[in-house]
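Visitor: Let's see this in three dimensions:
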Amino acid sequence: MAGTVVFDLDGTLADTSGDLIAAANGCFRARGLGDLLDPVADALTAFHGGRAMLRLGYGRIGPDVLLPPGAEDKDYQRLLDHYADHIAVHTRLYPGVTEALQQLQDDGFLLTVCTNKPEGLAEMLLRELGIRGMFGGLIGADTLPVRKPDPRPYRAAVEAAGGEVAQSFLLGDTDTDRKTARAAGVRIALVSFGPEGQGISRLDPDAMLDRFADLPELARRWLG
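Guide: Okay, here's the model as predicted:
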């Protein structure tokens, strides 16, 4: 059976931080607080999720500003709505993604996505970026009752593409991805061009990927 390459989405296939930060700032502006997050300086927080961005912003408002009860839940839904309406304004695929995916397909590998982005938003974004059709499966944060680093979404993503977990590996950009791979008993490669850069090597992955052009060779080496 063909080997399967499993991809995280945000920070791995595409830099989505600009649109994520914009969605959070939209929530703050709706409360008259202005833009509390910086799209460059706060990019790393964007990849930790919507609630992490909201909390970072809340921490920057003055003590004289009191948020009403339930503000985070309301703003989180507002953030998701804003993001869905502006999902690919600033987002860009990392260089070489499309070419690498095509080469992997030509080499006979199966491709699938396992992300902690809600499934509907992940579907929407991959279609906007023009690469949804290259993946045989997609498992999002809400596809199953559990999410990464629980190994079940990873297994489901591999199975959705028609592959076997024992003949797969994960490409990601965070400690959550590393923990997911370890829990699933597979290898993990982390990208050095993601939000943390070369600093992500501190997690001691099985490999570091410096450019997408090197991914097909890594897949051949690991999956045969």
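Visitor: alpha carbons only for contacts and neighbour counts from here, please
Guide: Will do.
Visitor: what's the distance between the residue nearest to Asp210 when sequence neighbours are not counted and Asp175?
Guide: Nearest in space to Asp210, with sequence neighbours left out and distances taken as Cα to Cα, 6 or more residues apart in numbering, is Ser192 at 5.2 Å. According to Cα to Cα, to the nearest Å, Ser192 stands 13 Å off from Asp175.
Visitor: In terms of neighbours, single out the busier of these two.
Guide: Ser192 (20 against 15; other Cα atoms under 10 Å).
Visitor: Contact partners for the spatially most central residue of the chain?
Guide: The geometric centre of the chain, computed from its C-alpha atoms, lies nearest to Asp10 (Cα atoms, centre = their mean), at 2.6 Å. Neighbour list for Asp10: 16-17, 47, 115, 117 [criterion: Cα atoms under 8 Å, 6 or more residues apart in numbering].
Visitor: For the comparison step, fold the sequence that follows:
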Amino acid sequence: MQTISTFIFDLDGTLVDSVPDLASALNKALTDVGIATFDEATIRNWVGNGAKVLVGRGLSGSAKHSTTVSSELVDHTFQRFLYHYELNVCRASTLYPNVYETLHALYAKGYTLALVTNKPKKFIAPILKAFKVDAFFSLFIGGDSLKEKKPSPLPLKHVIKTLNVDVNECIMVGDSKNDILAANAAGMRSVGLTYGYNYGEDIGAHNPNWVFDDFSRIVSITVD
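Guide: Modelled structure (predicted):
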């Protein structure tokens, strides 16, 4: 097995189930602009492409952004969403099972851990601190940190360059096709998790190197 030195994790749908707080913020923003709200189960299927896309889907009432929704309305509603989400960024969100224990185990074994998410960067640290996992990470990249976000490989390439590691030593871990597509484009191996936000699609269809139902299985690909 090739040497592994670095694990790069997605956040929402991989480490944290953030839908309860995202749904609450979205519905409050929609109410602010006079648009009907949606139940959490519906919003859950819209998460995964970044906060602004989520807002656009809420305004459209569909996973596909409607061309009848103006960019001005999206921008205004997005600012309302950010306001509400910042007030309640980690009120009802939860870590998925075995996440804390697995991150701790990898960190204790000496692996470098990084985080690449499409979520705005300012929300990352408060979430990691709330779950007491912030100390495990050497670097985190938000959706607004660079000029491109996943599924572009740019954030992963940025991590490789910043940490001065070889792409062959890195593993991307995520729950959606954007994570796997970014890894494939970067020439990086990947783990696809089945329990997150992937729009009802089979994560295995995007050809990750491993597919796991349980976060703790990640340890099985390491070498003691």
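Visitor: returning to what we had before: aligned to the residue nearest to the centre of structure 1, what sits in structure 2?
Guide: Alignment note: Asp10 of structure 1 maps to Asp12 in structure 2; criterion TM-score structural alignment.
Visitor: buried ones in the longest helix seen in structure 2?
Guide: Across structure 2, the helix with the greatest residue count (assigned by DSSP state H) is helix 71-87. Within helix 71-87 of structure 2, the residues that count as buried by 16 or more other Cα atoms under 10 Å are 74, 77-78, 80-82, 84-85.
Visitor: any chance you could map the strands in structure 1?
Guide: For structure 1, applying DSSP state E gives strands covering 4-7, 14-15, 92-93, 110-114, 137-139, 168-172, 187-191, 207-209.
Visitor: Can you add distance to Pro149 of structure 1 and mean neighbour count and give those back as CSV?
Guide: Below are those laid out as CSV (distance: least, Cα to Cα, whole Å; neighbours: other Cα atoms under 10 Å):
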stretch, distance to Pro149 of structure 1, mean neighbour count
strand 4-7, 14, 26
strand 14-15, 20, 20
strand 92-93, 24, 16
strand 110-114, 10, 26
strand 137-139, 13, 25
strand 168-172, 12, 27
strand 187-191, 13, 24
strand 207-209, 19, 17
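Visitor: Please report the number of neighbouring residues for Arg44 of structure 2.
Guide: 21.
Visitor: For it, which non-adjacent residue is closest in space?
Guide: Once flanking residues are discounted, Arg44 of structure 2 sits nearest to Val19: 6.0 Å by Cα to Cα, 6+ apart.
Visitor: Against Ile160 of structure 2, how distant is the one you found?
Guide: According to Cα to Cα, Val19 of structure 2 and Ile160 of structure 2 sit 29 Å apart.
Visitor: Need the nearest residue in space to the aligned residue in structure 2 for Arg152 of structure 1, chain neighbours excluded.
Guide: Matched by TM-score structural alignment, Arg152 of structure 1 corresponds to Leu154 in structure 2. Excluding the flanking residues, the one nearest Leu154 of structure 2 by Cα to Cα, 6+ apart is Glu148, at 6.4 Å.
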